[in-house]
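**Q** Build me a structure from this.
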Amino acid sequence: MKRYLLLGLLSFAVVLPLHAAEYTIDKKGAHAFIQFRIKHLGYSWLFGRFNDFSGQFSYDEKNPAVAKVMVDIKPASVDSNHAERDKHLRGEDFLYVDKYPTAKFVSTGFKELGDGKASLQGELTLRGVTKPVEIDVQHIGHGDDPWGGYRRGFFGTTEIALADFGIPFDLGPASKTVELELSIEGIRQ
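**A** Coordinates of the predicted model:
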């Protein structure tokens, strides 16, 4: 009897981790974006994005608290639609890509809030500095795609202070923070 009970418990333990589906962020198909905006001297918004990033996430609808996210970003891929500005953004005043060629986000927690909203906590490493960040998340949708795969998408927003990540350039009092928008579509593996 003990043997059957032990086998039952072991099979239950083996099945539990299988519920969280693993997804690869679909950067290749241009179905994911990391965009930002910052006030330019307080007079207008300057928009940009990072063109080179990769990542994965796991998600279990029955147990969303175990969700995990990991994203690697190449800051040298910054694109603000202006070559000279992008060169400045890659330099020591901002992203300092020669010394810090990668940025990274690793989740530390996920909490469902209801109505398709959630809070994602994690650590962002930028310019060699790691700080906790919280991302407001909205579930966009999930389901089969036309190519025989299964996809899931989220949209997230957060705001970070430039000084928190050692960015020394002063754009004025209205430009101390940058807003990030993350549109993430993953393909189930």
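**Q** alpha carbons only for contacts and neighbour counts from here, please
**A** Noted.
**Q** mind listing the helices for the protein?
**A** With DSSP state H as the criterion, the chain has helices at 2-15, 83-90.
**Q** Minimum distance to Thr108: which of those has it?
**A** Ranking the helices of the chain by proximity to Thr108 (Cα to Cα) places helix 2-15 first, at 22.9 Å.
**Q** contact partners of the closest one?
**A** Residues outside helix 2-15 that contact it (Cα atoms under 8 Å, 6 or more residues apart in numbering): none.
**Q** Equivalent analysis for stretch 27-36, please.
**A** Stretch 27-36 has contacts (Cα under 8 Å, 6+ apart) with 25-26, 47-51, 53-54, 178-185.
**Q** buried stuff in that stretch?
**A** By neighbour count with 16 or more other Cα atoms under 10 Å, stretch 27-36 contains the buried residues Lys27, Ala32, Phe33, Ile34, Gln35, Phe36.
**Q** and the end-to-end length of that stretch?
**A** Taking Cα to Cα, to the nearest Å, the first and last residues of stretch 27-36 lie 17 Å apart.
**Q** quick one: it to chain centroid distance?
**A** Relative to the centre of its chain, stretch 27-36 is centred 11 Å away, using Cα atoms, centre = their mean, to the nearest Å.
**Q** can you check stretch 129-148 too?
**A** Relative to where its chain is centred, stretch 129-148 has its mean C-alpha point 7 Å off (Cα atoms, centre = their mean).
**Q** this one as well, want them side by side:
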Amino acid sequence: MSTQVSIPGYEVGTWVIDASRSEVAFQVRMLGFMKTRGTFDAFEGSVVLAENPLDSTVNAVISTTSVNTKHKRRDTDIQHAGYLNTGQYPTVTFASTGVRVDGDDFLVDGDLTALAVTKQVTLRLSAKAFETGADGKPVARFSATTQISNKEVGVTKGSAFINDTTAIELDIVATKQD
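**A** I've put the predicted structure just below:
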């Protein structure tokens, strides 16, 4: 039996992620103290909000070739085998498998597939706002965070210099579909 929750302004329906107003970012530590930050600039996805928010689903696809660390040589290196191997694995996907409440946040469990490896991850999600956009259409704003193990998803290069954990931060704006 699932628990019913209430979110101010919540609207049931299918919401499409607006990549032009959203961000998929990551951060990795090198040598234990230096941070490398980056984004993936090409991605798409949808959020289907159910009557009971805990029955909602999320699906997303990220283009690995769109990696952007603001350093062209590093971006090229990251696309090779041992890192993202974009030639063989051009996308990373996320498909939710469940939603739980945790205080004021939600935990969105799902399958993350990268480099042909599928791992269960949990996103800590916060519903920031449900509002009307400048065009009069409903807009939803979410933020989410998680961490993944580079080794577990198949990143084999750079392990002597790069910490195993990559932090992922999502700032998502989605518009409701008619």
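**Q** and of the buried residues of stretch 27-36 of the first structure, the nearest to Gly148 of the first structure?
**A** Among those, and counting by Cα to Cα, the member closest to Gly148 of the first structure is Lys27, at 17.8 Å.
**Q** Any idea how many residues pack against whichever residue in the second structure pairs up with Arg152 of the first structure?
**A** Structural alignment (TM-score structural alignment) places Arg152 of the first structure against Ala140 in the second structure. Other residues near Ala140 of the second structure come to 23 when the count uses other Cα atoms under 10 Å.
**Q** again with the one 10 residues further on
**A** Each residue near Asn150 of the second structure was counted by other Cα under 10 Å, and the total is 19.
**Q** and the longest strand along the first structure, what other elements does it pack with?
**A** As assigned by DSSP state E, the longest strand anywhere in the first structure is strand 129-144. With contacts taken as 3 or more Cα pairs under 8 Å, 6 or more residues apart in numbering; DSSP states H and E, strand 129-144 of the first structure sits against strand 117-126, strand 150-161.
**Q** Could you check how far the nearest residue to Glu185 of the first structure once chain neighbours are set aside is from Tyr43 of the first structure?
**A** Spatial nearest neighbour of Glu185 of the first structure, chain neighbours left out: Gly153 (4.2 Å); criterion: Cα to Cα, 6 or more residues apart in numbering. Distance from Gly153 of the first structure to Tyr43 of the first structure, counting by Cα to Cα: 33 Å.
**Q** before we move on, back to that, the residue nearest to Glu185 of the first structure is in contact with Gly143, isn't it?
**A** No: assessed by Cα atoms under 8 Å, Gly153 of the first structure is found out of contact with Gly143, at 9.5 Å.
**Q** Comparing those two, which shows the higher neighbour count?
**A** Just comparing Gly153 of the first structure and Gly143: by other Cα under 10 Å the higher neighbour count belongs to Gly153, 19 against 11.
**Q** OK, contacts around the more buried one?
**A** Gly153 of the first structure touches His139, Ile140, Gly141, His142, Ser183, Ile184, Glu185, Gly186, counting by Cα under 8 Å, 6+ apart.
**Q** next one: Gln120 of the second structure
**A** Counting by Cα under 8 Å, 6+ apart, Gln120 of the second structure touches Asp109, Gly110, Asp111, Leu112.
**Q** Could you pull up the residues touching the aligned residue in the first structure for the second one?
**A** In the first structure, Gly110 of the second structure lines up with Gly122, judged by TM-score structural alignment. Listed by Cα under 8 Å, 6+ apart, the contact partners of Gly122 of the first structure are Phe105, Val106, Ser107, Thr108, Gly109, Pro132, Val133, Glu134.
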